[in-house]
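structure here, sequence nowhere to be found:
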């Protein structure tokens, strides 16, 4: 096993109450980290308790990442509790799918609404900005830190019916590259992970036929598990990746669009 060098580190995981965020929080806890679970979902309390059982420490903070004031307050509380932040995992994200414009029999029957656009951009893009800005102010004076952002394979290639989601995930890649340039001089590494189709609650509501089609497009012929993504975050945060910054790591089972 590769030594991660993460024992005792303070890790913030946004959207940590379920899915990839939960798996990520537990993975860091298993390395002996102190994990702050940020979410609006009260199940984050259970995840924080599970972090304790996994071998680390865990605390739940109710945080709406779209609200800068809540993010700043939560950051201050983590610093007061544990002295700083070593790793930020910007995992929180939502979907509100819809076609830009939808026609049937030559007639306009729907569009992506302002509400759908604003909701996704608010969480997936502004939320990443809010959290990174708050935590970077803590990391810079300490001269070290790791920031990991959740993008998506669709942020690289696009996807039907997801203008808002694709825009947010492509934007995350752009911000990752900017921050890697800006923050590298302070010893802070910034990377993104681009998951493929991962078995989470979001996909659980999809028809089996759609899920089967997703698998058929994935060369490894299976969907990803939350733990697959969590392990990617763990590696990027570890000493093993100490010279990696500004990268976008695809964790997608070899997904090739259109195959």
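Okay, I see it. Computed from a predicted structure; not experimentally measured.

switch to C-alpha atoms for all contacts and neighbour counts from now on
Fine.

contacting residues around the residue nearest to residue 22 when sequence neighbours are not counted?
Closest residue to residue 22 apart from its sequence neighbours, by Cα to Cα, 6 or more residues apart in numbering: residue 16 at 4.7 Å. Counting by Cα atoms under 8 Å, 6 or more residues apart in numbering, residue 16 touches 22, 24-25, 37-39, 44, 47, 91-92.

make TSV out of those and add secondary structure and distance to residue 144.
Shown next, in TSV, are the contacts of residue 16 (DSSP: H, G, I helix; E, B strand; the rest coil; distance: Cα to Cα, whole Å):
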residue	secondary structure	distance to residue 144
22	helix	25
24	helix	21
25	helix	20
37	strand	21
38	strand	21
39	strand	25
44	helix	27
47	helix	27
91	coil	20
92	coil	23
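
closest to residue 180 out of those?
Proximity of the contacts of residue 16 to residue 180 (Cα to Cα) peaks at residue 91, which lies at 17.7 Å.

quick one: residues contacting that closest one.
Residues counted as contacts of residue 91 (Cα under 8 Å, 6+ apart) are 13-16, 20-21, 149-150.

among the residues you listed, name the ones in helices.
Applying DSSP state H to the contacts of residue 91, the entries found in helices are 20-21.

residue 191: what's it in contact with?
147-149, 176-177, 180, 236, 244-249 are the contacts of residue 191 under Cα under 8 Å, 6+ apart.

before we go on, here's another structure to hold up against the first:
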């Protein structure tokens, strides 16, 4: 097992990519903290992991809140004693309950701030707390979830692209800062993946995205979990500040 006796915290772990990473990491021997803002979602994934013979605990918190993150980490360290791997995965795909695209000039202040807080602020808050544990022990892995939206840009998603682009730049900065402390920080920038977050993409719009992807399909959550496992284990011991982008050729 590639992660035997390691302790991992996955934000947004109650569904989609977070759920898949949690199941994958548990199979590889890690103890998994499953964070989600929805108690039932976090508990459902914990139950899945435990039924498969793994070890996991739920941690319910809104990671866009600094105070909530501090409390979550205190609870996490009390439960597991340390943190070896942090995966900053929490995110949202849209700020309105509609599949309609929202032009930049129609986005509200509240929508802009919600998108950046959910993605970028949470990545900073969780990274800051994890480093307080990782730096003294001179080891750790941090994996941030970017997106092709942050590498190539997507029309009508300026808030989402800004958040993901910020995460990529944040990754590179922190990676340089803490590599000497034995901590490796990297980023994954997925293309379009079949998850609950992309379920609203349907019809002609979905067909267009598939047509723009040379592999001719959306990716699967396991494609991203495999990349995360690589970055979390010793196979990637010479990787630092990098952006892995499993995207089916959408960005080459």
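Received, thanks. Model, not experiment: these values are computed from the prediction.

can you tell me which two in the contacts of residue 91 of the first structure are farthest apart?
Maximum pairwise distance in the contacts of residue 91 of the first structure, criterion Cα to Cα, is 13.4 Å, between 16 and 149.

which of the contacts of residue 191 of the first structure has the largest number of neighbours?
For the contacts of residue 191 of the first structure, counting by other Cα atoms under 10 Å, the largest number of neighbours falls to residue 147: 29 neighbours.

what's whichever strand or helix holds that one aligned against in the second structure?
In this assignment (DSSP states H and E), residue 147 of the first structure forms part of strand 145-150. Alignment note (TM-score structural alignment): strand 145-150 of the first structure is matched to residues 140-145 of the second structure.

give me the mean distance between that stretch and the first structure.
Here the mean offset of stretch 140-145 of the second structure against the first structure after fitting is 0.2 Å, by mean Cα distance after the TM-score superposition for the first structure.

hmm, back to that, just give me the match in the second structure for the residue nearest to residue 22 of the first structure.
By TM-score structural alignment, residue 16 of the first structure lines up with residue 13.

same check, this time on residue 238 of the first structure
When the second structure is aligned by TM-score structural alignment, the residue opposite residue 238 of the first structure is residue 233.

same question for residue 52 of the first structure.
Residue 52 of the first structure is assigned residue 50 in the second structure as its aligned equivalent, the criterion being TM-score structural alignment.

which residue packs closest to its match, ignoring adjacent ones?
Once flanking residues are discounted, residue 50 of the second structure sits nearest to residue 56: 6.7 Å by Cα to Cα, 6+ apart.

shouldn't that neighbour be within a helix?
No: counting by DSSP: H, G, I helix; E, B strand; the rest coil, residue 56 of the second structure is not part of a helix but strand.

list the contacts of it.
Taking Cα under 8 Å, 6+ apart, one finds 26, 31-34, 46, 49-50 in contact with residue 56 of the second structure.

looking at those residues, which are in strands?
31-34 (DSSP state E).

which one (most neighbours) among these?
In terms of neighbour count, residue 34 stands highest of those at 29 neighbours, by other Cα under 10 Å.

any idea how far residue 252 of the first structure is from the equivalent of it over in the first structure?
Applying TM-score structural alignment, one finds that residue 34 of the second structure aligns to residue 37 in the first structure. Using Cα to Cα, to the nearest Å, we find residue 37 of the first structure at a distance of 25 Å from residue 252 of the first structure.

picking that back up, which elements pack onto the strand holding residue 147 of the first structure?
strand 87-90, helix 127-142, helix 163-183, strand 188-195, helix 226-237 (3 or more Cα pairs under 8 Å, 6 or more residues apart in numbering; DSSP states H and E).

what is the orientation angle of that strand with helix 127-142?
Strand 145-150 of the first structure runs at 170 degrees relative to helix 127-142, counting by axes from the mean of the first three to the mean of the last three Cα atoms, to 10 degrees.

what's in contact with strand 145-150 of the first structure?
85-92, 128, 132, 139, 169, 172, 176, 187-195, 233, 236-237.

ok, how many other residues are close to residue 170 of the first structure?
A count of nearby residues for residue 170 of the first structure, using other Cα under 10 Å, gives 21.

so what's it closest to, chain neighbours aside?
residue 155 (4.3 Å).

next one: the helix or strand hosting that neighbour to chain centre, how far?
If you go by DSSP H and E, residue 155 of the first structure is part of helix 153-157. The chain centroid and the centroid of helix 153-157 of the first structure are separated by 14 Å under Cα atoms, centre = their mean, to the nearest Å.

helices or strands next to it in the packing?
Contact here means 3+ Cα pairs under 8 Å, 6+ apart; on that basis helix 153-157 of the first structure packs against helix 163-183, strand 188-195.

what about the last one, how far off from the second structure?
Here the mean offset of strand 188-195 of the first structure against the second structure after fitting is 0.2 Å, by mean Cα distance after the TM-score superposition for the first structure.

can you tell me what part of the second structure whichever helix or strand comes after that strand aligns to?
If you walk from strand 188-195 of the first structure toward the C-terminus, the next helix or strand you reach (DSSP H and E) is helix 201-204. Aligned by TM-score structural alignment, helix 201-204 of the first structure falls on residues 196-199 of the second structure.

go through that stretch and flag the buried ones.
Within stretch 196-199 of the second structure, the residues scored as buried using 16 or more other Cα atoms under 10 Å are residue 198.

stretch 156-172 of the second structure now?
For stretch 156-172 of the second structure, a neighbour-count test (16+ other Cα under 10 Å) marks 156-168, 170-172 as buried.

what's it aligned against in the first structure?
The aligned range for stretch 156-172 of the second structure is 161-177, by TM-score structural alignment.

try stretch 214-223 of the second structure
Structural correspondence for stretch 214-223 of the second structure: residues 219-228 of the first structure, per TM-score structural alignment.
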